[in-house]
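> fold the stuff below for me.
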Amino acid sequence: MTAVEVCDELVILDIGADIERAKKKNKNFGDIDSDKAVEENIVPDDSNLRSRKENVVAIIIGHGHQDHCLGVPKLADDYNCPIIATPYTVSVIQRLLDNDKEDITNDLISLESGESMEISNNIDLEFAPAAHSIPQTVLPILRTCEGTIVYSLDFKFDENPTLEESLNEDKLKNLSREGVKALIVDCTRADEPGKADSESSVKNELENILDKTYEKDKGVIITTFSSHIERVKNIIEANEERREVIMLGRSLKEYVKDAEKHSLIDPSDIKITNNPFEIEKLLAKASKNKSEYLLLTTGSQGEPNAILPRIAKNKYPYNFEKNEMVIFSSTTIPTQINRLNTSLLKRRLEKEGVEVKDEVHSHGHAKREDQRKLFRLLEPETIIPAHGGKDKQTSCATLAEEEKIKIKISKNKKTISLD
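This is a model prediction of the structure:
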């Protein structure tokens, strides 16, 4: 959660939540009231903004990942202003509100990627399309009475995207000519050399793995992030209609249905369910006819109640065969609980004689050379690293120094003044 203040007006950028922190406390996120969620550091402590809430003119959500929008049901209603996001992200937010059984009075405004709107007399907003790992990700560009602010959480450059357009380099160069006062930049992978891989490379790898496995008539289960609709679509296309695709799991169904509303994916020929009885029936059928099905499930982080971990623990009528293929088209999000859960899951699978293909994946965050490219295209006066710990911010700061750009390091609840 970030706030930008210009001319006595405040714009909030993203309101995320730490769902893993809630899980550690064995609490259902939807059952936690707003004050408790703040107290337990599950959602941002916005107390320094609440005292000036009448100055907040908009809440802008850059994309639909939980760490960017899950806090909306808990905090947004305190602010008498609209929430602005792309149409797909609005659908995700609306579902979160429905799931959380929360009512908010904020208007939800859809703004298409590439479009602009006036927030106030002092602030105009433009959404620049960006590649990430969820549909309709944008970089909000704030043109204000005091200069232009670019908020690049989250992004990568993808020269061969398979679903939507990546960052438009000509657009970024034009912004540079206008002048960029500050760039708030995603530094999640700032310490990693090189560039982020294209999503098309993952699609090619999936095609190769499926080709070889199908030749042997072996069973195949793939797990990935439920919100990664581009990946889900590429898995379906890599199958090339050779097997019947079955999708299993609550979050997978929810994100796919959201994407279907906006014509981002067509699941009309696919069985998709989170109904326990239907899951049992479909898995029993697939277990007996493995060469006829491609299973796509939740559980890429080893979550105990997700589908793949439950299959591995024999909670469903599905029996693994020797050299059956399980593909993790994902990476392990580096938290202690995720590392433990995925390690246990993979050990269980390997004990069953399953062949595990790990990290068939392309990250959605910019690496060091992607960041350098963004810096050179935008030529901002100041860079503010965000979305990373001290080590990540330091890596970003070092890069900014190499590019001879002013850097300002922040921390939670700290105010940065721009000259």
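
> only C-alpha atoms for contact and neighbour calcs from this point on.
OK.

> start and end of stretch 170-185, how far apart?
Start-to-end span of stretch 170-185 (Cα to Cα, to the nearest Å) is 19 Å.

> now it: buried residues?
Neighbour-count burial for stretch 170-185 flags 172, 173, 175, 176, 179, 180, 181, 182, 183, 184, 185 (criterion: 16 or more other Cα atoms under 10 Å).

> one more, so I can put them side by side:
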Amino acid sequence: MSSPTQLNKIIAPREIKKLKIIPLSGMEEVGKNCVAIEYGNDIVVIDMGLMFPNEEMPGVDYVVPDIAYLEKNKKKIRGIVITHGHLDHTGAIPYLIKNLANPTIYTLPLTAEMIKDRLAEFKMEKKVFIKVVGPDNQINLGAFDISFFRVNHNIPDSVGVGIRTPLGIIVHTGDFKFDHTPVDQEPTEFHKIAKLGGEGVLALLSDSTNSEYPGFAISEKKIGENLDELFAQAKGRIIISTFASLISRLQQIINASMAHGRKVAISGYSLEKNLEIAIRMGYMRFPREAFVAAKRLSDYPDNKLTVVCTGAQGQETSALGRISKGEHRDVQIKKGDLVVLSSSPIPGNERSIQNLMNSLFRLGARVVYNKILGVHVSGHACQEEQKIMLSLTKPRYFIPVHGERYMLEMHAQTAQTLGLPEENILVMGNGQIAEFVKDPTAPVANLARFTNHKIPIRGRVSTQKITTNYVMVDGLGIGDVGNIVLRDRQLMSQDGMFVIIVTVDNETLELVGSPDIISRGFVYLREAKGLLQETRLKVKDIVKAHTSVGHIENWSSLKDTLRDEIGAYLFKKTERRPMVLPVVIEV
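A predicted model of the protein is given here:
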């Protein structure tokens, strides 16, 4: 007769393996894209990008994904697949990968070189292994077989990813648009996308950035035509600023310069590095004599010069930012200069760009930007291209990715117009988990006209959620700036800081001298002598009240009282709330 233990072993139900899609970041925001796909003991990560801080994050350099879940499961990670070389897909790698035991990175050649170059800045290039793949390669990562298909974006070697799992195919588009006249002459591999759709796609994760715009995205080649027209009309120097990673855009700027007999000077560290990589890898082709060092600009007539620089987002420390303030070593704005901002504003940077343009106009430059003349096109699909991607892949489930909440919702609406049922569209936030399990009762009839995926699978957004927070990079610190620190910085930036320094005799508990007060960003001390004198008297009263019993057990309570009562007093007098910092010194 079997023992109870043996019986339990016999009848214990087998654990049902779930396929999980976990967006760790990049949902309900633009930037820091990172998705984990998990089955059993295997995880593959798609992209690991950063995001630039918004106005509510003073002093922060970058924001990176919260990878606490991956850190707990790092033994399961079989690899990181990177779709292309933009920082919102690669930028967090140097900050985070060491916490994951340095898993292998898989990506195409240009992206690999850009990541290696970035890792070298952190002295990590020998610690991280990058496996270079081609668009026709297939790789096995645990339970996943990975294939690639070329897509058009505004940087070469951009790919989407097909992920074959035990429950079906997942397609991740990466950033894409359908450009039939691409600058790099590499068209989208429609046949590969259609082949995946023919096999049966379980879930499509697709770029939502431009989901609010109808029609098709404009071809990158149109920029070349507009630049040619602009260069033909310009009488003086052309100073043109764009994203450092827009390799295709850089090629067109240099082409236009050469066509109009202009030498090209490059200013901006990231721009110089990316240009060097693209030339070395053969992605950009032109004679070396097309260039001139920025320090030699005075050797050439103004109408024979183009300066390409960083800073189109209004960054104060960028090349164009320094030019606009008259602080650039080699380039000073002069009347007749044409400044071209060949980019679109990142949300949150609008005011910085306005300030930049104001400064340039004051110095005598003429400024051209996208609203005036088409000098920038998006690298992201609009609604008709999104429909084509959905129609080619014919997914059973659709997960819009890469975008603010309204972008995800509008992409979901586009999918519904094609007949995909609402219950098969999973609009998610960071940390939510899409789960897929085999289920013989899962309906397929309502999808028969839309998808080729016939395995009875049920998908849903789990009630479980992974905690994901903003992880901020500030100088050498990663994740040590939290909401409390940000709140303090915001408070100081709004109403300033008010420091109270009191010195107390440790034996007599009497004040030694008068309280010292330091004010920064609150009131100008010389013009507020009356307020400061009254505040000193109030500080003395508070200290006496705390020391009148002849001893003090808790100096923290004195600090708390000073902070609260002086804060309330200052608000009553000024209707401002500075950060009050009491300092008690015992002597």
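
> post the TM-score for the overlay when you can.
Remark: TM-score between the superposed chains equals 0.88 [TM-score structural alignment, normalised by the length of the first structure]; 393 aligned residues with a Cα RMSD of 2.1 Å.

> follow-up on the earlier one: which ones among the buried residues of stretch 170-185 of the first structure lie within strands?
Using DSSP state E, the subset of these located in strands is 182, 183, 184, 185.

> neighbours of residue 344 of the first structure, how many?
14 (other Cα atoms under 10 Å).

> I misspoke; the intended subject was residue 41 of the second structure.
Each residue near residue 41 of the second structure was counted by other Cα under 10 Å, and the total is 13.

> same deal with the one 5 residues further on?
Per other Cα under 10 Å, the neighbour tally for residue 46 of the second structure reads 23.

> any idea what it aligns with in the first structure?
Following TM-score structural alignment, the counterpart assigned to residue 46 of the second structure within the first structure is residue 13.

> isn't that match up against residue 61?
Yes - using Cα atoms under 8 Å, residue 13 of the first structure is in contact with residue 61, at 6.0 Å.

> residue ranges of the helices in the stretch 451-587 of the second structure, please?
In the stretch 451-587 of the second structure, the segments counted as helices under DSSP state H, counting those that start in this stretch are 483-495, 529-547, 555-574.

> CSV for these, including distance to residue 180 of the second structure and mean neighbour count?
Formatted as CSV, the helices of the stretch 451-587 of the second structure follow (distance: least, Cα to Cα, whole Å; neighbours: other Cα atoms under 10 Å):
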stretch, distance to residue 180 of the second structure, mean neighbour count
helix 483-495, 46, 15
helix 529-547, 69, 15
helix 555-574, 62, 15
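
> got CSV for the ones you listed, with distance to residue 416 of the second structure too?
Converted to CSV, these look like this (distance: least, Cα to Cα, whole Å):
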stretch, distance to residue 416 of the second structure
helix 483-495, 38
helix 529-547, 64
helix 555-574, 54
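
> which among those helices is found nearest to residue 71 of the second structure?
Checking those against residue 71 of the second structure by Cα to Cα gives helix 483-495 as the closest, at 21.9 Å.

> quick one: residue 117 of the first structure from residue 258 of the first structure, how far?
For residue 117 of the first structure, the distance to residue 258 of the first structure (Cα to Cα) stands at 24 Å.

> okay, these two: which has more neighbours?
Shown here are residue 117 of the first structure and residue 258; by other Cα under 10 Å, residue 258 has more neighbours (22 against 12).

> that one: what secondary structure?
helix (DSSP: H, G, I helix; E, B strand; the rest coil).

> go on, residue 57 of the first structure?
strand.

> element containing residue 89 of the second structure?
Element membership for residue 89 of the second structure, per DSSP states H and E: helix 87-90.

> in the first structure, what range does that helix match?
Aligning helix 87-90 of the second structure against the first structure (TM-score structural alignment) gives residues 66-69.

> other residues contacting that stretch?
Residues from elsewhere that reach stretch 66-69 of the first structure, judged by Cα atoms under 8 Å, 6 or more residues apart in numbering: 1, 14, 15, 16, 17, 18, 19, 61, 62, 63, 93.
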